[in-house]
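Student: Quick check, what structure comes out for this input:
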Amino acid sequence: MRMEAVAEPQLSSQDPEEEKMSSRNHSKLQSRLAFLLLLAYQKQYDVFTELDLEFASGKTRPDLCIFPKRTSDWLTDEIVVQDVPLTTLEILSPEQSMNSLLERIYKKHFPAGVKTVWLIVPALQIVSIFLPNRKQINFTEGTITDPETGIQLQLAEIFEG
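Tutor: Predicted coordinates for the structure are as follows:
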């Protein structure tokens, strides 16, 4: 029996978000944030990781996004979601530039109607919440409070161990 080599799938170079690299710290923070958010807010919000979103302002795949809670339809699924989340969370990866992340926030997320964007900078242990009016709230300790959703998390819990 002869086996033929199968070509590896090629990633499209058209969408840099599809090729972004993660890291151990990035993955740990993404998992921890999803856990903490679901633990505290699962009755009020749906929390998704790496969900492909398509807005009039462009395609994007935030690390996490938060929607108002709704009943899941397990028979019908969406590959690309066009609903606009209340909040998106972006974790700065070692391979990303701050400028590219801020550009995505202001050119894709806010024009679509996202209310707040959390930007997590692991190396500095900072969480910044951005608002569409270019206001920015920085948290380096204590309780992170989202002014639009009322979501609160302890910074120390996010960066624990």
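
Student: Could you use CA atoms for every contact and neighbour count after this?
Tutor: Will do.

Student: Looking only at the longest helix belonging to the chain, what residues are buried by neighbour count?
Tutor: If you go by DSSP state H, the chain has its longest helix at helix 24-41. By 16 or more other C-alpha atoms under 10 Å, the buried positions in helix 24-41 come out as 26, 29, 30, 31, 32, 33, 34, 36, 37, 38.

Student: swap in stretch 105-123?
Tutor: Applying 16+ other C-alpha under 10 Å to stretch 105-123 flags 105-106, 108-110, 112-122 as buried.

Student: between the buried residues of helix 24-41, which is closest to residue 152?
Tutor: residue 37 (8.8 Å; C-alpha to C-alpha).

Student: thinking the closest one is in contact with residue 47, fair?
Tutor: Yes. Between residue 37 and residue 47 there is a contact under C-alpha atoms under 8 Å: 7.2 Å.

Student: From residue 60, how far out is residue 93?
Tutor: As judged by C-alpha to C-alpha, to the nearest Å, residue 93 and residue 60 stand 15 Å apart.

Student: Check residue 107 too.
Tutor: Residue 107 is 10 Å from residue 60, by C-alpha to C-alpha.

Student: Likewise for residue 48?
Tutor: For residue 48 relative to residue 60 (C-alpha to C-alpha), the value is 13 Å.

Student: One more sequence to fold, the one below, so I can look at both together:
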Amino acid sequence: MPLSSRFTIHQQLSLNLNGWQTIPDICLYPKGVLKVDWDSDEDEVDIPPLLVIEILSPKQNLQPLVDKIREYLRQAVKSCWLVEPATEVVTIFNAAGKRAHTSGVMRDEAVGVEISLPELFA
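Tutor: Okay, the predicted model is just below:
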């Protein structure tokens, strides 16, 4: 089942979570949870996404992204993925801790999502 059948997927959505303003690379909400009026001047969302995905670019330092992910979790985001394209690693962060994935099918039990890493990095 494609992710888009269960989730709304947003890129660069402005979030304001308890006064913490941030813009994740990608975020997912369960279908029907987030109603965004794109014609409105209100461009910030105050509902935490279910999943945030941050992608490490070649010129970014890793630690600031890890710190950002920790803050997402403090703000009630269930799971965060840190994608490192250069090394083809995806690390899942959630309440249970963190786990790096380098091959095969990655399963994120916290949000009920699985994805093939070879397809992701193809």
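
Student: Give me the buried positions along stretch 62-70 of structure 2.
Tutor: 66, 69, 70.

Student: For it, give me the average deviation versus structure 1.
Tutor: Stretch 62-70 of structure 2, aligned to structure 1 and superposed, deviates on average by 0.7 Å (mean C-alpha distance after the TM-score superposition for structure 1).

Student: What range does that stretch cover in structure 1?
Tutor: Aligned by TM-score structural alignment, stretch 62-70 of structure 2 corresponds to residues 98-106 of structure 1.

Student: list the contacts for residue 84 of structure 2?
Tutor: 55, 56, 57, 90 (C-alpha atoms under 8 Å, 6 or more residues apart in numbering).

Student: Just flag the most distant two among the residues you listed.
Tutor: Between all members of these, the farthest pair (by C-alpha to C-alpha) comes out as 57 and 90, at 13.3 Å.

Student: ok, those two, which is more surrounded?
Tutor: Ranked by neighbour count (other C-alpha atoms under 10 Å), residue 57 of structure 2 and residue 90 place residue 90 first, with 23 against 12.

Student: Let me know the helix or strand that the spatially most central residue of structure 2 is in.
Tutor: Against the mean C-alpha coordinate of structure 2, by C-alpha atoms, centre = their mean, the closest residue is residue 52 at 1.5 Å. Assigned by DSSP states H and E, residue 52 of structure 2 falls within strand 51-55.

Student: and what of residue 119 of structure 2?
Tutor: helix 117-120.

Student: As a check, name the ranges of all helices in structure 1.
Tutor: Under DSSP H, structure 1 gives helices at 24-41, 98-104, 110-112, 155-158.

Student: Give the other helices and strands that the first one contacts.
Tutor: Here helix 24-41 of structure 1 touches strand 45-49, strand 87-91, helix 155-158, going by 3 or more C-alpha pairs under 8 Å, 6 or more residues apart in numbering; DSSP states H and E.

Student: mean deviation (superposed) between the second one and structure 2, please.
Tutor: Right, strand 87-91 of structure 1. With mean C-alpha distance after the TM-score superposition for structure 1, strand 87-91 of structure 1 averages 0.3 Å from its match.

Student: angle of that strand against helix 24-41?
Tutor: 150 degrees (axes from the mean of the first three to the mean of the last three C-alpha atoms, to 10 degrees).

Student: Distance from strand 87-91 of structure 1 to the middle of the chain?
Tutor: Relative to the centre of its chain, strand 87-91 of structure 1 is centred 3 Å away, using C-alpha atoms, centre = their mean, to the nearest Å.

Student: Could you check the angle it makes with strand 45-49?
Tutor: 30 degrees.

Student: which residues sit in contact with residue 52 of structure 2?
Tutor: Residue 52 of structure 2 touches 24, 25, 26, 27, 28, 72, 77, 79, 80, 81, counting by C-alpha under 8 Å, 6+ apart.
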